[in-house]
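Q: Give me the fold of what follows.
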Amino acid sequence: MPALQTVTSYFPRPLFIAASLSAVLFFYSTGFNDNWLLTWLAPLPVCLYALQVHAGKAALAAFPAYVLGAMNQFGYLPPLLFAGTTVLNAVIFTASVLLFRTLVQEKHQTFAPFAFAAFWTSYEFVRSLFSSFGTFESLAYTQVFNLPVIQLASLTGIWGITFLLMLIPASLAVLWHCRNQSSYYVTGLLTGGLLLAVLLFGISRLYLPGDGPVLKVGLAAIPATREELRSENIESITNTLRNYSHSTDALAAAGAQVVLLPEKIAFLTPAAREAGLSVLIQTADKNKVTLIAGLSLQEDHLYNAALVFAPDGSLLHSYHKQHLLPAYENRYTPGKDLALLDTGIDNRAGIAICKDLDFVQPSREYSRQEAGILFVPALDFHDDGWLHARIAVMRGVEGNYAIARAAQWGLLTVSDSRGRLLGVTVTGTAAGEASLLSEVPLGGGQSLYSQTGDWLAWLCLLITTLTIFQLCQKRTNKKLRYEEQ
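A: Below you'll find the model as predicted:
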């Protein structure tokens, strides 16, 4: 009985309620889910609870809330990798809640929500610099359907969206906790004013006229198994490429000026190179279209490549994927160079491949080079099709360019420079042959974010560092005074 009382004293009903509510909100707003409104509320129950209890109970609520909320991605990553990343994320979330709680206790109620948001944003930024997944796990991608808010990415990158997602619930917690204090008004005015400014900017950007001309783009994906994509049999390779040639014929007849095919549609060994390239060259020349095909290309090294053929059949560019998928693409050599091409309508286009868009580069550099659209051959793994597609949409908003993305086992998607989806088609063996034709207004590139870089993320890191340093110094001074007495 005493043991039971001890347990219930550390795990009271409010703790369970706070942790469970936050976990449910995280679960249904992140990962494979798209309930973007819930993301704004997910940290709120834990933040409210943390302001009413001691640090130990606050941590006991925050840690499981994040872990359980992340369980919607269980099975997507290898178990050890999932466990490691989830625990690390939960530890940082717990630390941010404890920092928030400490600042409110130290009578910094107005600053506390901003510090909380800066702490988590700093973590996402630092994680993206060292993780092989880049920015993949950022909370910002949950907001892709929240068009006014995601326009902020053109100014701050995804970091501004992440900051806002953590600022709002923390501010609501402070507003409730300090509702009888004067700081109530200051916190409300600062947070409310910032949110209003973001919404006004987003709405204005959505309704401003487009930057560039319209390009008619066709995308196609033909069902294939892993074995077929890896086949080195010349007859099998040429049959696959001929099937794509027929798809290109149909898209070109419908008016497509550029046709985009998925990643690794065939394995061009030296023996199969001449026959494979001949099919693609003839297809581009016959249809007078720019043809972009993703291939495994064996040259001096093995590359995950996107070959670009001009309307006359000549090979314009050979782009090599820069961010390879660990374990699955260890045999491939990463590329280093951009591939910029002329769209033929007074605008430039860029090429990237699948996982490249999980990172801010090379996407940001294409924006700096005034690309109006990015063509992205992709693969995906069925269930994660929308996860990767929405990342691509956000890259387009960041860089102020349109995105055309063709995934072998995911989605064919086209979005404009404001993040509006212009077309979506499901691909994969079950879906059969898939195609998408869309008129795409091109962006102008050159966003503020592409010009200034991760300025907000670095600012958040500076704020976090100074805040922690000052808290540590304050506690050290208190300890010294106590010892002197």
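Q: from here on, contacts and neighbour counts on C-alpha atoms
A: Fine.
Q: Okay, helices next: where are they in the stretch 351-485 of the chain?
A: Remark: helices of the stretch 351-485 of the chain, listed N- to C-terminal, are 363-368, 385-399, 448-452, 455-484; assignment by DSSP state H, counting those that start in this stretch.
Q: As JSON lines, these with mean neighbour count would be great.
A: Formatted as JSON lines, the helices of the stretch 351-485 of the chain follow (neighbours: other C-alpha atoms under 10 Å):
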{"stretch": "helix 363-368", "mean neighbour count": "24"}
{"stretch": "helix 385-399", "mean neighbour count": "26"}
{"stretch": "helix 448-452", "mean neighbour count": "19"}
{"stretch": "helix 455-484", "mean neighbour count": "14"}
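Q: Could you point out which of those helices sits nearest Val144?
A: Relative to Val144, the nearest member of the helices of the stretch 351-485 of the chain by C-alpha to C-alpha is helix 385-399, separated by 6.3 Å.
Q: what distance separates the closest one from the middle of the whole chain?
A: How far helix 385-399 lies from its chain's middle: 6 Å, per C-alpha atoms, centre = their mean, to the nearest Å.
Q: Correct me if wrong: Gln451 contacts Arg368.
A: Yes. Counting by C-alpha atoms under 8 Å, a contact exists between Gln451 and Arg368, whose distance comes to 6.5 Å.
Q: that older thread, how about the helices of the stretch 351-485 of the chain, which one is nearest Arg226?
A: helix 385-399 (16.4 Å).
Q: what helices or strands is the closest one leaning on?
A: helix 153-156, helix 363-368, strand 402-407, strand 411-415, helix 448-452 (3 or more C-alpha pairs under 8 Å, 6 or more residues apart in numbering; DSSP states H and E).
Q: do that again at 6 Å, thanks
A: With contacts defined as 3 or more C-alpha pairs under 6 Å, 6 or more residues apart in numbering; DSSP states H and E, the packing partners of helix 385-399 are helix 153-156.
Q: ok, and what's touching the helix it packs on?
A: When contacts are taken as C-alpha atoms under 6 Å, 6 or more residues apart in numbering, the neighbours of helix 153-156 outside the stretch itself are 397-398, 447-449.
Q: Give me the distance between it and the centre of its chain.
A: Between the centre of helix 153-156 and the centre of its chain there are 14 Å (C-alpha atoms, centre = their mean).
Q: Name the residues of the helix or strand that comes right after it that are buried.
A: Under the assignment DSSP states H and E, the closest C-terminal helix or strand after helix 153-156 is helix 158-177. Judged by neighbour count using 16 or more other C-alpha atoms under 10 Å, the buried positions of helix 158-177 are 158-175, 177.
Q: Second input sequence below; structure requested for side-by-side comparison:
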Amino acid sequence: MLGLRERKKDESRPRGVAPEGDGGDGVPRGRPPGRWLWVAGTALLVLALHSNWHVALAAWLFPVFLLRYARLRPARYGLLRIGWASASATLLWLVSTGMVFVPTVVGVFAVLAVLQTLPFVADRLIGVRSRSVLTTLVFPTVLVGGEYLFAELADFGDFGVLGFTQHGFLPLIQLASVTGVHGVSFVVAWTASMAHWVWQGGLPRPRVRRGVLVWAGVLAVVLGAGGVRLLFFAPVTDTVRVAGVSAGRAAERDTRRALDRIDPEGWRPRSAVGAAPERVRKALAPVADDLVAATDREARAGARIVVWPETQAGVLEGDQRRLLGRVAAIARERRVYVNAAYGLYLRQAPYVRNLSVLLTPEGKVAWTYDKAHPTPMETMTPGSGNVPVADSPYGRLATVICYDADYPELMRQAADKGAGMMLVPANDWVGFESLHAQRAVFRSVEYGYAMVRQSVNGVATAVNPQGRVLGMADYFTAGRQTLVAEVPVQRRTQTLYGETGAVFAVLCVAGSVAVVGFGLLWRRGRRSEESGTGERDVLK
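A: Reported below is the predicted structural model:
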């Protein structure tokens, strides 16, 4: 009868809930813990995504609730729900940025969602076995390790990095000059892990006090050093006036209408092949003419460097020399550097090149650079990935194009070549208008150069080597987007990250491997114990 009652009691328990008591692994049994932990953590996770609506504070908070939920629920249920939350948040981000319609992107970000769940798995595996303060390092270590592996293996830039949400926290992001953006991710994730360690309770007060003091000391050093860098190692006071120009809305509208008449299904680069050259030339003229006029206007107003946006202008292969000749004439007359960017339409596949061409005050071409990392939506042959540099009275200049800036090793080339200012033509889109500009802040801090990023269909920014935004112009709030900023004139600021690269992130990968190894050894040891216990029971 007793056995029957116990069996009925077990059958009345909700499916997926462990028996009451403690199973020896530190996980409470009995009633499932409040689902509010999962709801709160998931809501904060959505706010923590680096999106147009992201809230920097949410990145510090969401792991606290999800870590607690993962510890309290049986692993196969709690971790599965956290994985579902990560996948749902990622899908929402893809929808908001318009990239959900690109199958390649969806597949890559599905892998990212799995990697973002692994830190919770690692904490659940190791954290419930030990209450040492050292276990608080498991979550941030595996998180950073996953971020780095995704960037290295997926060949999709460094998306999914938690630290990017802190782009406006200047004292903290100075850490990127030592560790790269991954160090910022680590600090944010460790803070959440430490908060959960204190929240779980059951620890002697002296141990809690020592642990919190260690964390607080590290955070104080990070923020203090960042503050010192901002106050006492500011860029030099000599500046050069830089202008980013975009064609006005009226010129864009005229060009778009003319191109749509040539190809009613929507203008594509290959459409230029079958069309009459004169029709295409006339259709492209309004934007190109407006950019040339804007270049002359800003040069007359005092700009010494002028930057065009990515592919807003288009030109037929046979007309390229004429366009560059017009820009070179302005460069010679006004004694300015002009980084002209445009799409060059070809008569053979892939029918377009995405170019950045620097014209010097002597009217000469200092570089011709092809975009090295086209997005999955762009059908073009990638460039060589050799970042060009050119000496000028305003420091050594360099360039990449838009998405290229999401690849830290490509951006490191400019630092290795001593560039003091990076000129970045860009072209974003609704849903992504601010994200690239915010991410670019970290490249300046990591490598110690200023950056001027002129983005049509997005936010154009000028940033100094400490990540301070010197100027900003939003394409969507202006009839004619023009960015004007006084940018420091200097050699590149030496940074530890620029010299050593992603050493910190690699160490986190090694730490992640160690965590996995420790977890496997623990499981093997537990199975051995259970096997030995069974044998002893039989002998009895």
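Q: TM-score of the superposed pair?
A: Comparison of the two superposed chains (TM-score structural alignment, normalised by the length of the first structure) gives a TM-score of 0.91, and 481 aligned residues with a C-alpha RMSD of 2.6 Å.
Q: what residue of the second structure takes the place of Pro262 of the first structure?
A: Aligned by TM-score structural alignment, Pro262 of the first structure pairs with Pro309 of the second structure.
Q: nope, Ala112 of the first structure is what I meant
A: Going residue by residue (TM-score structural alignment), Ala112 of the first structure aligns to Thr135.
Q: Check the gap between its match and Val121 of the second structure for me.
A: If you measure Thr135 of the second structure against Val121 of the second structure using C-alpha to C-alpha, to the nearest Å, the figure is 13 Å.
Q: Leu213 of the second structure now?
A: In this view, Leu213 of the second structure and Val121 of the second structure are 27 Å apart by C-alpha to C-alpha.
Q: Of these two, which one has the most company?
A: When neighbours are counted by other C-alpha atoms under 10 Å, Leu213 of the second structure and Val121 differ, and Val121 comes out ahead with 23 against 12.
Q: Does the more buried one lie in a helix or a strand, and which?
A: Assignment of secondary structure by DSSP H and E places Val121 of the second structure within helix 103-127.
Q: report the angle between the axes of that helix and helix 181-199?
A: Note on geometry: by axes from the mean of the first three to the mean of the last three C-alpha atoms, to 10 degrees, helix 103-127 of the second structure and helix 181-199 are set 40 degrees apart in direction.
Q: quick one: contacts for Leu229 of the first structure?
A: Contacts of Leu229 of the first structure were listed using C-alpha under 6 Å, 6+ apart, and they are 265-266.
Q: do that again at 7 Å, thanks
A: Residues in contact with Leu229 of the first structure, defined by C-alpha atoms under 7 Å, 6 or more residues apart in numbering, are 264-267.
Q: Next, format those as CSV and append secondary structure.
A: Putting the contacts of Leu229 of the first structure into CSV (DSSP: H, G, I helix; E, B strand; the rest coil) gives the following:
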residue, secondary structure
Lys264, coil
Ile265, coil
Ala266, coil
Phe267, strand
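Q: of all the residues you listed, which comes closest to Val289 of the first structure?
A: Distances from Val289 of the first structure to the contacts of Leu229 of the first structure, taken as C-alpha to C-alpha, are shortest for Ile265 (18.7 Å).
Q: ok so, going back, let me have the helices of the stretch 351-485 of the first structure in TSV, extended by distance to Leu152 of the first structure.
A: Output for those, formatted as TSV (distance: least, C-alpha to C-alpha, whole Å):
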stretch	distance to Leu152 of the first structure
helix 363-368	15
helix 385-399	8
helix 448-452	9
helix 455-484	11
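Q: and of those, who's closest to Leu80 of the first structure?
A: If you check each of these against Leu80 of the first structure by C-alpha to C-alpha, helix 385-399 wins as the nearest, at 20.9 Å.
Q: Pull out the buried positions in stretch 319-327 of the second structure.
A: The neighbour-count check on stretch 319-327 of the second structure (16+ other C-alpha under 10 Å) flags 323-324, 327 as buried.
Q: Quick check: Glu279 of the second structure vs Ala225 of the second structure, distance?
A: Quick fix: residue 279 of the second structure reads Arg, not Glu. Note on Arg279 of the second structure: its distance to Ala225 of the second structure, by C-alpha to C-alpha, is 59 Å.
Q: Which position in the first structure pairs with Asp474 of the second structure?
A: If you follow Asp474 of the second structure across to the first structure using TM-score structural alignment, you land on Val426.
Q: Contact partners for its match?
A: 410-412.
Q: ok, 8 Å please
A: Applying C-alpha atoms under 8 Å, 6 or more residues apart in numbering, one finds that Val426 of the first structure lies in contact with 410-412, 434.
Q: again with Val105 of the second structure
A: Val105 of the second structure makes contact with 99, 376 under the criterion C-alpha under 8 Å, 6+ apart.
Q: Would you map the helices across the stretch 101-250 of the first structure?
A: Counting by DSSP H, counting those that start in this stretch, the stretch 101-250 of the first structure has these helices, from start to end: 112-130, 147-150, 153-156, 158-177, 183-207, 226-230, 234-253.
Q: In the second structure, what range does the third one match?
A: Think helix 153-156 of the first structure. Taking TM-score structural alignment as the measure, the second structure aligns residues 176-179 with helix 153-156 of the first structure.
Q: hang on, isn't Thr30 of the first structure packed against Phe136?
A: No. Here Thr30 of the first structure does not reach Phe136: they are 11.4 Å apart, not a contact under C-alpha under 8 Å.
Q: Which one's more surrounded, those two?
A: Counted by other C-alpha under 10 Å, Thr30 of the first structure and Phe136 do not tie: Thr30 has more neighbours, with 27 against 20.
Q: Could you say which helix or strand holds the more buried one?
A: When secondary structure is defined by DSSP H and E, Thr30 of the first structure falls outside every helix and strand.
Q: which residues does the residue nearest to it when sequence neighbours are not counted contact?
A: The shortest distance from Thr30 of the first structure to any residue that is not its chain neighbour, by C-alpha to C-alpha, 6 or more residues apart in numbering, is 6.0 Å, and that residue is Thr142. Taking C-alpha under 8 Å, 6+ apart, we find Thr142 of the first structure in contact with 29-31, 33-36, 39.
Q: For those residues, which pairs are in contact in the second structure too?
A: Among these, those whose aligned partners also touch in the second structure, counting by both residues aligned by TM-score structural alignment, their matches' C-alpha atoms under 8 Å, are 29-30, 34-36, 39.
Q: quick revisit: return the residue of the second structure aligned against the residue nearest to Thr30 of the first structure.
A: Applying TM-score structural alignment, one finds that Thr142 of the first structure aligns to Thr165 in the second structure.
Q: distance of its match from Arg71 of the second structure?
A: Counting by C-alpha to C-alpha - Thr165 of the second structure and Arg71 of the second structure are separated by 26 Å.
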